[in-house]
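Asker: Structure for this input, please:
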Amino acid sequence: MNTSSLVSACTVIKWNEQHLVAYVQCIDVNEELLLQQCRSNLPSYMVPSKFILLERFPLNPNGKLDRKYLPQPEFSSLTTDHNASVPSTTLEQQLQDIFSQAFHIESPPIEVPFGQLGGTSLNAILALTLIRQQICTNADILLLFSNPSIRQLAKAIEPLLIVNESQNTIITSKQYNETHIRSLPSPLIESVGIILLICQWVLPIIIIINQCQPFLFLILPIFHLVLYIFCSRLFSFKNNKPDNIFSWNYYRWWFLDRLWNNNRFWLQHIIGTPLYNNYLRLCGADVSLDAHIYSTSMDAPWLLDIDDGSWIAGQTVFNCLHFNNDNNTFQLYPIRIGSNCSIGARTILYDGANIENNVIVQPMSSVNGFVASQTIIDGDDDKSSSTNTFMTYNNRSLSIWHKIFQVIALCSLICVHCILLIIIYKVYSIVQVPLPIIIAFCWTLWSILGCFISISLLKFIVGSCTAGEIYPIGSWSYLHKLWLRQLVVSSFHHAWLLLNSYDHIYPIVLRWLGAHIEDNVKISEIDTFLSYPTNLLHFKTGVTTFGSVLLVPTELTLSGDHCVDHITLGSYTNLGNGCSILPGSHLASETIIGNLTRVSRETNSNTGDIFIGAPASVMPFKMPLRLTTTTSAGQMKIIPTWHTCFSHFISKSLLLTIYSLTGIVGMLSIHTILICISYRYRSHIRYPILQQIISRLRQDHQQFICPFLGNTQWLIILFRALGAHIGEGIVIPNFSCLSDYHLITIENDVRLNMHANIQCHSFEQRVLQLDSVTIKSSCILMSGSLKNLFCGYTTAKHRLTLIVTKP
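Answerer: Modelled structure (predicted):
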């Protein structure tokens, strides 16, 4: 409007958190002309709901606009100006009542998109939640945004109601039989399995400590990896036949899955090398020695078939396990990947994915079934499309000298750890204090030295990258700049657990490594930022990144090579849980990236945009006004580094003291009781240092005890002790799958696959918000799915994939 010669000044104000009102200082200007100009230059959700024309703006003594003297707008005319405001069907009437409740408008128009009714992202999410609760459980956020008016939405929902009715009829007829054929978990088998898992980890460590030979720790990973090979040959099965959940075959798979999960830290050191390929072959997989596999997220490694030259990015999920709640069975499907394929980060391969040669799968895609050659998959499997672009691949094989370089680099890193162990052992031998205290001190010292060594290696050995540079897989530059970087970061991952989320040290470290980080930047986890070429990062003031954010180090090209580029985040940008940012991404100020969203160089953002989906799609509303207060009880708190180190030392001392006094069984029991009590009465713990110590004890419990409990009823009992409302026959793979336990309700026979998550909190604009989440009976959450705040409850007996709501 300011560009018009007839307008001398204008300002836009948000009234009642619902409507945009434009105050225009002008002479002889038609309001309809202003509306037409805005509609031709702005998206619908940015067009003001009302224009108020003034001859002169009220000014204060300083000559600035005095907003309190602006005339109040009259909104009653907004709804009466629209035609067709009376619903014609019962469904439209229900939707109108929901829109009225969600957007706080009495009798909203039937044919007007909700973006023009005002409101924020929370209003839209509330409307979706009410629709799921009252009308249709299958409605998702994309359906709402694709059909923004009440009439359009009613036409889109009507076919879904017919499908729901038929499915509910079938489900009702089966419910009686299902309750009688439901197989029950075996506490005896689970208990024996957990004891064996704990013994194969703890007993070698006890022997090493008693021998006082720190170099024997180098034998520990070899022992664990060889044990898995032996067990996989003994317990694995390849017959692709359904079997009852909690049957003997199920527990065979469960034991191997727990062993594999506990060995993943060791395997991180050899991914991307022929050593990893050979190890998978020993485990029963049919893997080419020339494949490049960077993922350890797999639940049945012996069912993999990967051909020559295929490149598989980190955090790719091989989900062979398939739950069928109709007959309470499970099934293991093989996964095959042809030659010269490129699988992007966080791709989900499930239900017998069979990918032919020369296929490119973009990050955060989901693939099942057959995929033909020369195909590019972007997003969900049903969105895959063949391409006419001729994809030619360079030679992806590593030469003998490349393989020797990888072995030398791995041995050098082992020597660095040995030197670190020698230093720690010398301190352990000299200092004469009680054993738990000295071990805790050495543990903290190792973490500090490990952090320092890792960033030194990244800065002086790995070095920086040049924007736009392309790295062929079978090249020295790829191994030096990319493979070696991920090796260093993964090897010292546990050292960085010394620091808390959003520690103020993180931006300082990244600046030292060459990143352009401005003030007031909050980073939840530093690993993913260290794995990215740090000199190509540019974060402006107020950027906030939440848990499990992934900066994908490289971008795939049609020739099968990898390209690096800058990532720029505008001021006060929020990156939601589990989102992925690709090279070349440039986000404008005050942008929200929703959970499980993929952003790339093709994502065009404007100030205040909100993106959801893979690939990212802009939503028809803007980011809420940023809060200026900094004293809110729910906002982030800065914890001094010395507090962090001290709480780390005290928590480890307490943990080791309990172990020395009570033994392994007593330590496991007392540690678990402490965690449950501290969580139940967390509101009464007010001293920051005590909160830090308890947080460390929870972290140790999750890291050292909970991995043995995955996919068992002991984990369910633990969640119940923490306050979660969980029914019978539930399968949850890991402790990290749930958060905010007291707000979670899960009914009977719900199954969670690996990397499925349920959370009840949001930290949008750094303000904590909590709400309850309910999962109704017989739901299945697929790998990579997220049940989030403001989803309300899920009632469908269907397989849930990506449930994305508030960032």
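Asker: hey, let's count contacts and neighbours off CA atoms from now on
Answerer: Noted.
Asker: buried ones in the strand or helix carrying residue 677?
Answerer: Here residue 677, judged by DSSP states H and E, is contained in helix 641-680. In terms of neighbour count (16 or more other Cα atoms under 10 Å), helix 641-680 has its buried residues at 644-659, 667-668, 670-672, 675-676, 678-679.
Asker: do the same with stretch 715-723
Answerer: With burial defined by 16+ other Cα under 10 Å, the residues of stretch 715-723 counted as buried are 715-716, 718-723.
Asker: which one of those residues sits closest to residue 91?
Answerer: Of all the buried residues of stretch 715-723, the one with the least separation from residue 91 (Cα to Cα) is residue 723, at 38.2 Å.
Asker: Following up with a second sequence; could you model it the same way so I can compare the two?
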Amino acid sequence: MVGMFVNTIPCRLQLDPHCPFDKFVVTVQHFLIKALAHSQLPYQQIVSSNSIAANTLFRFETREEYAASDIMSMIDNVCLSDAGSPNGDSSQVAMFDLILTVRYDSNNKHMKILFTYSKDLFEECTINTMAQRFRILLRQLFEQNLERQQPIFSLSLLLPNEVTLQQELNNTQLEYHDDNERQRAKNTIGQFFSQQAVNLSQKVAVDYVLCKRLLFPLGMSQMQDALFSSSYYRWWFLQRLWTLNTFWLSHISGTSFYNSYLRLCGARIGQHTIIDTTFIDAPDLLQIANSTYIGDEAVLSSLTYYDRTFKLHPIRIGSNCAIDCRTVLYNGVEMEERVLVKSMSPVTGYFSSGSIVDGPLKQIDKEWSNSKNNNHALSKPQNVFQLISILMMLFLHIFIVTFTCWCLSTKMPLFIRLAIVWLTWSTGRMIPCVVLLKFIVGEAQPGIYSLNSWYFLRKFWLRQLVVRSLAFSFVSNIGPYHLLFPRLLQWLGARIDEANDVRISQPHFLLAFPTNLVHIEQGTTVNGFVLFIPFTVTTDGLCKVNCIRLGRNAQFGNHCTIQQGANIAERTLVGTMTRINEETNTVIDNDSPGHVVLGIPARLMPFQRDIPISVSANKSSPYIYSDLASAICVQFLVKVIISFLFVHAYLLLPIYFLLAEHFISLFFFALPREICLLDRINRWRYQLSAILTLDFYTFIAPLLGGTQWLVILFRRLKANIGQDVIIGEINAIEDWKHVSLGSHVRVSATAKVQVRDT
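Answerer: Sure, this is the predicted structure:
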């Protein structure tokens, strides 16, 4: 509709798409005349009684009047030229939003159509497109014989380029050179996308950028909306994509390539900034200035849950800042330049220049606030070195898969080949990881180095790349607390007093630390997700490296952080989520049964730990390798089942994972509340449950985070959870049957609910 609508009531007219256009014009004419008969009542009676002149509501104004036959002859002789830009004065004030003016010149026998529009509401390209569509419609109406009685539905408003595109998309008459092309043509878009995602999984990260442009075309700005609204689920979908991409993004984290990817995602990243974390939930709201360092597993959380709503807060970090590992930035953060945040510190609000944050403590160093800028710039050869290293890691993954496929016979069933390739890729990464760490990366020496030095790149950044890409295969194939792990660390240069009397849950965290700088004494137990930080960033923008010592019979709880220079005395119990650095004092008497260390930063508690139970050291080498062989056999059996279902009955895959979840629930529910040794558990049952749990966490859990399906799953796993509960990730709760959450609880994706005593 075009024109001015003031005190106007639109008339509704039912359209018949098969009605000819000339008949439709006559119908509209009669309809308007009929409506015009009632336009003056009862208003006309009021005008007549008061002798006030008035115009009719429906008004059609022309300069000259012609008979109907003359008008039809004009239309037959109309010449439609190309639509052009207006030649009028662009500075003229438009009376209305949009006006369509039709002028007929009797001398030249030409009809001129003019669009007058307000530039505050319309762009010139929009009006040009509208004029072109109107011109196409006029051509169909008046350049053809009206006696053809063409129906309304046959009229088109498509432009020529749109018609061409439509024909190309609908063209299914293609020639196929082989059966593979014919089979690919039969696949749907969803099947093709799934196939490409499997073949080129490292390119799935690009999908986040594309989906973000589609779901948030204007960017993900600071917003607040109701929970479970369309905005929430759009953000949730992007967050699930980001979670699926974290493995491949970890290959480029800490490089300029990762900064470029974050810029594509909407973040504003300065020059020479090092970002070594993938825990980012809203890149659009992230702003980081120049020469800033952000450590591994630092949480940059813009999301805040409320009772019925959620809100996304901006995170702004100034230049020359240093944010250490596992720091949590949440609920809106604004930092000035030169702010130092030590490991595992919670950060929210405003921080002035020169601030030093250490857990709940905060102080200001005026001398540091006036110091010179840090220089983290890498040279072109260093950037090329990083690029080649990343490509070699990706090539190694591709080589393992393609070489295994080439060696297998094509007569073998497809699901068997798929299981063998899967198992080879999963287990084959262990040998290259050990070889690269031993002979390529090598040993590192204590000292202070620059973050843009060649020594740092070769000894620390390259080690992180190898470990993130390959080392997790140790846990995924062998399982936690295997006696092979201490022997492996010994071969890589670590000093371990008694390998059979040391328990390590996840060795890839220790492999990230230079192994020649690690000293582990007898009876030490390292539980899950203990992060060993090989260096700390100083106020001068340099990294400091030193040795660590884990004393005899020391125990480390889940999710604690051990920094360079840490010296853990014997019989020390390090509690869950505790930070140990070179400043932590845990020196105790040899006759003491041991102390407990808790907090951020760590502090000695006024109570003592129980006397640790000594672990038997009579494990022989044949037992170690037979246990390893049994773990690989169980892995192969599970992969054969999944591959068979994927190839022949993919609709049964959800049933398989439901049965796996049921088995996991029954197995862990049967465990005692306190387990001192894993030897009490049947090894086959434990390996099977661990593999099923890992597969469930890998394929299903990333899709459930932040949904009510995850809450239902935890209830199936014997967790006591109330109503209206949101849990960000499945890793947030580990001991399911011992956890009770009330109603209206919000658990963030990076939160950890711990109940087990270490």
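Asker: Using JSON lines, lay out the buried residues of stretch 715-723 of the first structure together with distance to residue 465 of the first structure.
Answerer: Shown next, in JSON lines, are these (distance: Cα to Cα, whole Å):
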{"residue": "715", "distance to residue 465 of the first structure": "44"}
{"residue": "716", "distance to residue 465 of the first structure": "46"}
{"residue": "718", "distance to residue 465 of the first structure": "46"}
{"residue": "719", "distance to residue 465 of the first structure": "45"}
{"residue": "720", "distance to residue 465 of the first structure": "49"}
{"residue": "721", "distance to residue 465 of the first structure": "49"}
{"residue": "722", "distance to residue 465 of the first structure": "46"}
{"residue": "723", "distance to residue 465 of the first structure": "48"}
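Asker: May I see those residues organised as a markdown table, with distance to residue 499 of the first structure and secondary structure added?
Answerer: Below are these laid out as a markdown table (distance: Cα to Cα, whole Å; DSSP: H, G, I helix; E, B strand; the rest coil):
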| residue | distance to residue 499 of the first structure | secondary structure |
| --- | --- | --- |
| 715 | 27 | helix |
| 716 | 29 | helix |
| 718 | 26 | helix |
| 719 | 26 | helix |
| 720 | 29 | helix |
| 721 | 28 | helix |
| 722 | 25 | coil |
| 723 | 27 | coil |
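Asker: element containing the one residue sitting closest to the centre of the first structure, please.
Answerer: Most central in the first structure under Cα atoms, centre = their mean is residue 578, positioned 2.2 Å from the mean C-alpha point. Per DSSP H and E: residue 578 of the first structure is located in neither a helix nor a strand.
Asker: Give the equivalent position in the second structure for it.
Answerer: Applying TM-score structural alignment, one finds that residue 578 of the first structure aligns to residue 559 in the second structure.
Asker: quick one, what contacts that match?
Answerer: 528-531, 576-578 (Cα atoms under 8 Å, 6 or more residues apart in numbering).
Asker: Can you pick out the most distant pair from the residues you listed?
Answerer: Among these, the pair separated by the greatest distance (Cα to Cα) is 528 and 578, at 13.0 Å.
Asker: Pick out whichever of the two has more residues nearby.
Answerer: Ranked by neighbour count (other Cα atoms under 10 Å), residue 528 of the second structure and residue 578 place residue 578 first, with 22 against 19.
Asker: That one matches what in the first structure?
Answerer: Using TM-score structural alignment, the equivalent of residue 578 of the second structure in the first structure is residue 597.
Asker: residues touching that match, list them.
Answerer: Per Cα under 8 Å, 6+ apart, neighbours of residue 597 of the first structure: 576, 578-580, 611-616.
Asker: Include secondary structure when you put those residues into TSV, please.
Answerer: Listed next are the contacts of residue 597 of the first structure as TSV, based on DSSP: H, G, I helix; E, B strand; the rest coil:
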residue	secondary structure
576	coil
578	coil
579	coil
580	strand
611	strand
612	strand
613	coil
614	coil
615	coil
616	coil
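Asker: on that earlier part again, need the contacts of residue 559 of the second structure in TSV (columns: distance to residue 517 of the second structure).
Answerer: Formatted as TSV, those follow (distance: Cα to Cα, whole Å):
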residue	distance to residue 517 of the second structure
528	21
529	20
530	17
531	15
576	24
577	23
578	21
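Asker: Closest one of those to residue 459 of the second structure?
Answerer: residue 531 (18.0 Å).
Asker: if you skip the residues just before and after it, what's nearest to that closest one?
Answerer: Nearest residue to residue 531 of the second structure, sequence neighbours excluded (Cα to Cα, 6 or more residues apart in numbering): residue 561, at 4.8 Å.
Asker: From residue 598 of the second structure, how far off is the one you found?
Answerer: Distance, residue 561 of the second structure to residue 598 of the second structure, using Cα to Cα, to the nearest Å: 11 Å.
Asker: can you check residue 70 of the second structure too?
Answerer: Applying Cα to Cα, the value for residue 70 of the second structure to residue 598 of the second structure is 98 Å.
Asker: ok, these two, which is more surrounded?
Answerer: Neighbours were counted for residue 70 of the second structure and for residue 598 using other Cα under 10 Å; residue 598 has more, 20 against 11.
Asker: Which residue of the first structure sits opposite that one in the alignment?
Answerer: Residue 598 of the second structure maps onto residue 612 in the first structure, by TM-score structural alignment.
Asker: Its match is in contact with residue 599, isn't it?
Answerer: No. Judged on Cα atoms under 8 Å, residue 612 of the first structure makes no contact with residue 599 at a distance of 9.2 Å.
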